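In: Attaching a predicted model along with its sequence, questions to come.
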Amino acid sequence: MSHTTTSAPGWHELAEPAGLNLLARIATAHSAGSSLDAIGQRLRKDNIEPSMIAAALTQTDLRAKAAGKFGPVASELLFTRAGLEQASRAIVSDLHAARFAAAGCTTVADLGCGLGAESVSFLRAGLDVRAVEIDPLTAAYARHNLAVVAAEPGCGSATVTEADAESSDLAGIDAVFLDPARRTAGHRDTRRVSPDDYSPSLDFAFEAARSAIAGGVKLGPGLPRELLPDDAEAQWVSVEGALVETGVWFGAAARPGIRRAATIIQRNEVHELTGAEDAADAEVRELGQFVYEPDGAVIRARLIGTLTTQLHAGMVREGIAYLTGDALVPTPFATAFRVLEELPAGEKQLRKELAARDIGTLEIKKRGVDVDPASMRKRLKLRGSQSATIILTRVADRHVALLAERVR
């Protein structure tokens, strides 16, 4: 994803030999036990430009934070704060690269490459990368980052061009990947989304991806479904329960017979639920011994009906994404709760019941009811020593408060 950076003094110099040498010096001292504050004080005595020192110390901190997304190689790469926040996790970008490799692609254009997180995975999959980034500082950092990774055994080659994605020449390219940034400046209602709210626009992004042998467009997980093209596979991805992206795949990158996919990544394992179309919701049934909360990717992909069949369950109520059944079926696609008892839904009576059970720490889950869990928790004023979970929802035509426990 492209992003505009400020030209703060010292940041451009970090991509040059003097800046990289300074970063290496800081890394050596830091690994030997010196704090960044102490290192900064010593560097100032050496008459190094204060702006350069500040940029290098911040970069050292960003490298440490980036290890979770990029792995050990983060200690050799360059980051901006905004770019690191927007960068894909390696395990997710590896899945993107695997699609292109499986499609037989050998070259990929990464249009709006940001710091190069996606391109790192493309290179490691053996693909040659032609990356494009419009922001000068980000392009310089991407050029450095991809050169570092391209030197690893078995990796493809990489070029980074400072240019606008929409002016890119795609001749000779097998695969195209884009990560458009959503623009909200000047919009009074950011809930209403149109294709032109993105840079580059969704119309351009989809057409560029569609024009290649294999194409992919990475978008936010909340993308309105009416913006999804009919000729693509839409994939919602969650990592450790957090919904992180919607992937839109064209051509050979889209899998035959699949138009909807929910991809769940837990503890570095990938699980997937797929369908040729949106699944119809299951029938409503009476409350069972267990309540299941589907992962957000399953909900967004509208594959709740498929999951319900796997769990031998039913809906607690039409339009509410809680499932219920009497069998405990282990699944990566939902969190299971064992229903212990039903408590009064009114706050006054609920407070009495929770206090009688010595509950002090309360997890509040809710669907289909207009309740703010944080505000409700304060109003309940619980003082007990025990922990509990309550599920606030609607069963048939009544509001219920279910005392439950997570099934590990």
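Out: Sure, I can see it. Source: prediction; values computed, not measured.
In: Only C-alpha atoms from now on, for both contacts and neighbour counts.
Out: Will do.
In: Whichever strand or helix holds R143: what's the following helix or strand?
Out: Assigned by DSSP states H and E, R143 falls within helix 136-150. Next helix or strand after helix 136-150 toward the C-terminus (DSSP H and E): strand 158-162.
In: what about versus this one:
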Amino acid sequence: MNLKELQLIDNSDVRKIIRDNREEDPLKFALRYNRKKEFPVRAIAEQIKCYQKAKRKLPLLSNSDFIFESVSLEQASSEATAKFKAGIINGKILIDLTGGLGIDSIHFAGKFEKVFYCEENSLLYELFLRNFKTLGINNIEAFEEDGTEILKSYPDKYFNWIYVDPSRRDSNKRLVGLENCWPNVIANLDLYLQKSQNILIKASPALDYKKVKEQLPLLNRFVAVSVDGECKEILLFTTAQEGLCVTSIEAAVLDGEGSLTFHLSTSEIDVIEKKISKEVRQYFYEPDAAIIKTGLSPKVAAQNELWFINHSIDYITADEFIPAFPGRSFQVVLSSVYNKRKMKEYLSSNGIISANIARRDFPDSPEEIRSNLKLKDGGKDYLFFTKNSVNDLIFIHCKKPEI
């Protein structure tokens, strides 16, 4: 979408067309209306496609009169994670250096007296001006300029919080390391700490803790955030306050609405040994993605007296069912050493023609396993492939627990 298309779709007639067709296949819509020159068909089709993504990612805003932009929607925070972030920081003034679609700024506005939204992309800036006014928000000031330059124009320690979500795309390639993103938060960190005591950086879920700790020595919180079992983002909290040099490593597990269902933290100096089981027991557990990302599985296991299947992975087993386990829980039907021929015989004798497949520390990919065993995807059976405590390849057949 461009500025001209934004002007064309921001009228009541076109908005009605979008609302009436938002469940339609965007490509079919574009083909059906491609001769109607009086309508911006391409832009309407883009809005239909954006709506279909937004109704999952931004359910409340998708039902408002919001206009989206496809690339910024892809990188924008979900409502669940934006709500979580806004719930853990507050103050008088926050500056969002990389405003984008403005989802985070909109949520921060409910917790701060004033929010500064900065975006140098003219289309996103105009889109945000239009969108946030339709929501009745009146405590956001928007700037069509590079957020770093805006920051330089204010006195030291003017802001209670600086929030930055560096762009992780370059020519459609996904970037992970902070040094490769824009703005470069490592290069700008001294400026950030000059203007505020508290910095919050949103980063890729693939970010490595050890590397970022080297890059940000003043990092005091490393928080992995998951939504419905998928790790969505890493939050990096950096502070200028003295005495906060030990980093808290945290897992925040959210449901689809952004409510915190489980939280666990540890110090970077804490070390918990894994207890290894010689056999797979009656129940099988896979911790939530945020717990695995932060290396907190041993702490979860220790708190619940659970055992790991081997040293290198986060598959856990126990004799008892843990109802509130933070992750996936299963009842074990059978665990055995993996042999392709015998595995096929087992599946055939039990009438299993489809299954959910996962693997860790196993040579074949899920796709290769599925092809080798001629299994369809889905169903009530779960097959996990891994190694046991003596490094034998094994499979674990599970079902959802009967409770």
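Out: All right, it came through fine. Please read all numbers here as calculations on a predicted model, not as lab measurements.
In: So after superposing, what's the score?
Out: Overlay of the two chains. TM-score (TM-score structural alignment, normalised by the length of structure 2): 0.83; 382 aligned residues with a CA RMSD of 3.4 Å.
In: Please point out which parts of the helix holding R143 of structure 1 sit buried.
Out: By 16 or more other CA atoms under 10 Å, the buried positions in helix 136-150 of structure 1 come out as 136-147, 149-150.
In: Does L94 of structure 2 touch L151 like I think?
Out: No. Counting by CA atoms under 8 Å, L151 is not a contact partner of L94 of structure 2; they are 11.0 Å apart.
In: on that earlier part again, export the buried residues of helix 136-150 of structure 1 as JSON lines, with columns for distance to G220 of structure 1.
Out: As requested, those are exported to JSON lines (distance: CA to CA, whole Å):
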{"residue": "P136", "distance to G220 of structure 1": "25"}
{"residue": "L137", "distance to G220 of structure 1": "24"}
{"residue": "T138", "distance to G220 of structure 1": "21"}
{"residue": "A139", "distance to G220 of structure 1": "23"}
{"residue": "A140", "distance to G220 of structure 1": "26"}
{"residue": "Y141", "distance to G220 of structure 1": "24"}
{"residue": "A142", "distance to G220 of structure 1": "22"}
{"residue": "R143", "distance to G220 of structure 1": "25"}
{"residue": "H144", "distance to G220 of structure 1": "27"}
{"residue": "N145", "distance to G220 of structure 1": "24"}
{"residue": "L146", "distance to G220 of structure 1": "25"}
{"residue": "A147", "distance to G220 of structure 1": "28"}
{"residue": "V149", "distance to G220 of structure 1": "27"}
{"residue": "A150", "distance to G220 of structure 1": "28"}
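In: Is it correct that R130 of structure 1 falls within a helix?
Out: No. Using DSSP: H, G, I helix; E, B strand; the rest coil, the secondary structure at R130 of structure 1 is strand, not a helix.
In: show me the contacts for the equivalent of M376 of structure 1 over in structure 2.
Out: Matched across to structure 2, M376 of structure 1 falls on I369, judged by TM-score structural alignment. Contact analysis of I369 of structure 2 by CA atoms under 8 Å, 6 or more residues apart in numbering lists I357.
In: The helix or strand containing I369 of structure 2 vs structure 1, average offset?
Out: Using DSSP H and E, I369 of structure 2 sits within helix 366-373. With mean CA distance after the TM-score superposition for structure 1, helix 366-373 of structure 2 departs from structure 1 by a mean of 1.4 Å once superposed.
In: Can you name the element that comes right after that helix?
Out: Sequence-wise, the next helix or strand downstream of helix 366-373 of structure 2 (DSSP H and E) is strand 376-387.
In: Which strands and helices lie in contact with that following strand?
Out: Under the contact definition 3 or more CA pairs under 8 Å, 6 or more residues apart in numbering; DSSP states H and E, strand 376-387 of structure 2 sits against strand 354-359, strand 393-399.
In: can I get those strands in TSV with distance to I291 of structure 2?
Out: What follows is those, written out as TSV (distance: least, CA to CA, whole Å):
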stretch	distance to I291 of structure 2
strand 354-359	17
strand 393-399	22
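In: just how off-centre is the biggest helix by length in structure 1 within its chain?
Out: For structure 1, the helix with the greatest residue count under DSSP state H is helix 50-70. Distance of helix 50-70 of structure 1 from the chain centroid (CA atoms, centre = their mean, to the nearest Å) equals 22 Å.
In: Grab the nearest non-local neighbour of the alignment partner in structure 1 of E179 of structure 2.
Out: By TM-score structural alignment, E179 of structure 2 lines up with D196 in structure 1. Of all residues not flanking D196 of structure 1 in the chain, L202 sits nearest, at 6.6 Å (CA to CA, 6 or more residues apart in numbering).
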